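Build me a model from this:
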Amino acid sequence: MPEMRFVIAWPDGREETCYSPSLVIRDYLAEGETYPLRDFLDRSRKALTIASDRVEAKYGYPCSLAQGQLARIEATAEHFLGHADPRIRCERFIL
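From the prediction side, this is the model:
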């Protein structure tokens, strides 16, 4: 199963390299695009859940790395929920 990483920029400008066990993330995020925080969270949840489900279908267990990545994204996002119009930018994909 092809895995990939994707680099995002949080509203404070800090970049983070994230992990997906599947290329499906490219169906939900685009390089160079900026997303409102809640939209980004929704897209990330969908993509990483699908990716984890694909691992489960192939290997019989969900992907703990995808689940952990989603948990880290959600935890970091909480810090920006009170900000006015927080946005996340998808900087690039790393194959």
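
C-alpha from now on. contacts and neighbour counts both.
OK.

who's in contact with the closest residue to C90 other than its chain neighbours?
Nearest non-adjacent residue to C90, counting by CA to CA, 6 or more residues apart in numbering: I8, 4.5 Å away. With contacts defined as CA atoms under 8 Å, 6 or more residues apart in numbering, I8 is in contact with E15, E16, T17, C18, I88, R89, C90, E91, R92.

secondary structure class for I8?
Put simply, I8 is strand when judged by DSSP: H, G, I helix; E, B strand; the rest coil.

What subset of the contacts of I8 is buried?
The neighbour-count test (16 or more other CA atoms under 10 Å) applied to these identifies C18, I88, R89, C90, E91, R92 as buried.

Looking at the residues you listed, which is nearest L29?
Distances from L29 to the buried ones among the contacts of I8, taken as CA to CA, are shortest for C90 (6.8 Å).

check which helix or strand covers that closest one.
strand 87-94 (DSSP states H and E).

residue boundaries of the strands in this protein?
4-9, 15-20, 34-36, 87-94 (DSSP state E).

and A30, how far is that from V7?
Between A30 and V7 the distance is 11 Å, computed by CA to CA, to the nearest Å.

Here is a second sequence; please produce its structure as well for comparison:
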Amino acid sequence: MPEVHFTIRWPDGGEERCYSPSTAIKAFVEAGQTYPLDDFLARARAGLNAASDRVAAKYGFACTSAMAELAHIETRAKPFLGSEGASVACLAVEE
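Model (predicted):
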């Protein structure tokens, strides 16, 4: 199963390389797009859950790495919640 890394820029300008165990994330985030924070979080949840589900379908167990990445993204986003105009840019998506 091909893994995917996607690079994002947080509202504070920090950049981060994130991990997905499957290409399923590509249906939810696209390089060159900027998403309002709430929308990005919804996309990350849906995409990483879909990726974990693909792993479960193939191997019989969910991907703990996808869930750990989602937990990290949600924790990193907390300081920006409620900030007007906060957005996350997806800089790259790489297989």
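
What would you report as the TM-score here?
Here the TM-score for the pair of chains, by TM-score structural alignment, normalised by the length of structure 1, is 0.96; 95 aligned residues with a CA RMSD of 0.7 Å.

which of the contacts of I8 of structure 1 also appear as contacts in structure 2?
Counting by both residues aligned by TM-score structural alignment, their matches' CA atoms under 8 Å, structure 2 reproduces these contacts from the contacts of I8 of structure 1: E15, E16, T17, C18, I88, R89, C90, E91, R92.

Pretty sure the last one sits against E33.
It refers to R92 of structure 1. No - using CA atoms under 8 Å, R92 of structure 1 makes no contact with E33, being 9.4 Å away.

Show me what G85 of structure 2 lines up with in structure 1.
Here G85 of structure 2 is matched to D85 in structure 1, going by TM-score structural alignment.

wait, isn't its match in contact with P36?
Yes - contact criterion CA under 8 Å: D85 of structure 1 and P36 qualify, at 6.8 Å.

hang on, the earlier thing: closest to F80 of structure 1 out of the contacts of I8 of structure 1?
Closest approach between these and F80 of structure 1, by CA to CA: I88, at 10.1 Å.

ok, now which ones touch the closest one?
I8, A9, W10, P11, T34, Y35, P36, L37, F40.

Next: G47 of structure 2.
Neighbouring residues of G47 of structure 2 by CA under 8 Å, 6+ apart: A24, I25, K26, A27, F28, V29.

if we can go back for a sec, ok, the contacts of I8 of structure 1 vs A71 of structure 1, which is closest?
Distance to A71 of structure 1, by CA to CA, is smallest for C18 among these, at 11.3 Å.

Burial check on V24 of structure 1, number of neighbours?
For V24 of structure 1, the neighbour count with other CA atoms under 10 Å is 19.

contacting residues for the closest residue to R92 of structure 1 other than its chain neighbours?
Sequence neighbours aside, E31 is the residue nearest to R92 of structure 1 in space, at 4.9 Å (criterion: CA to CA, 6+ apart). E31 of structure 1 makes contact with C90, E91, R92, F93, according to CA under 8 Å, 6+ apart.

mapped onto structure 2, which of these hold?
Counting by both residues aligned by TM-score structural alignment, their matches' CA under 8 Å, structure 2 reproduces these contacts from the contacts of E31 of structure 1: C90, E91, R92, F93.
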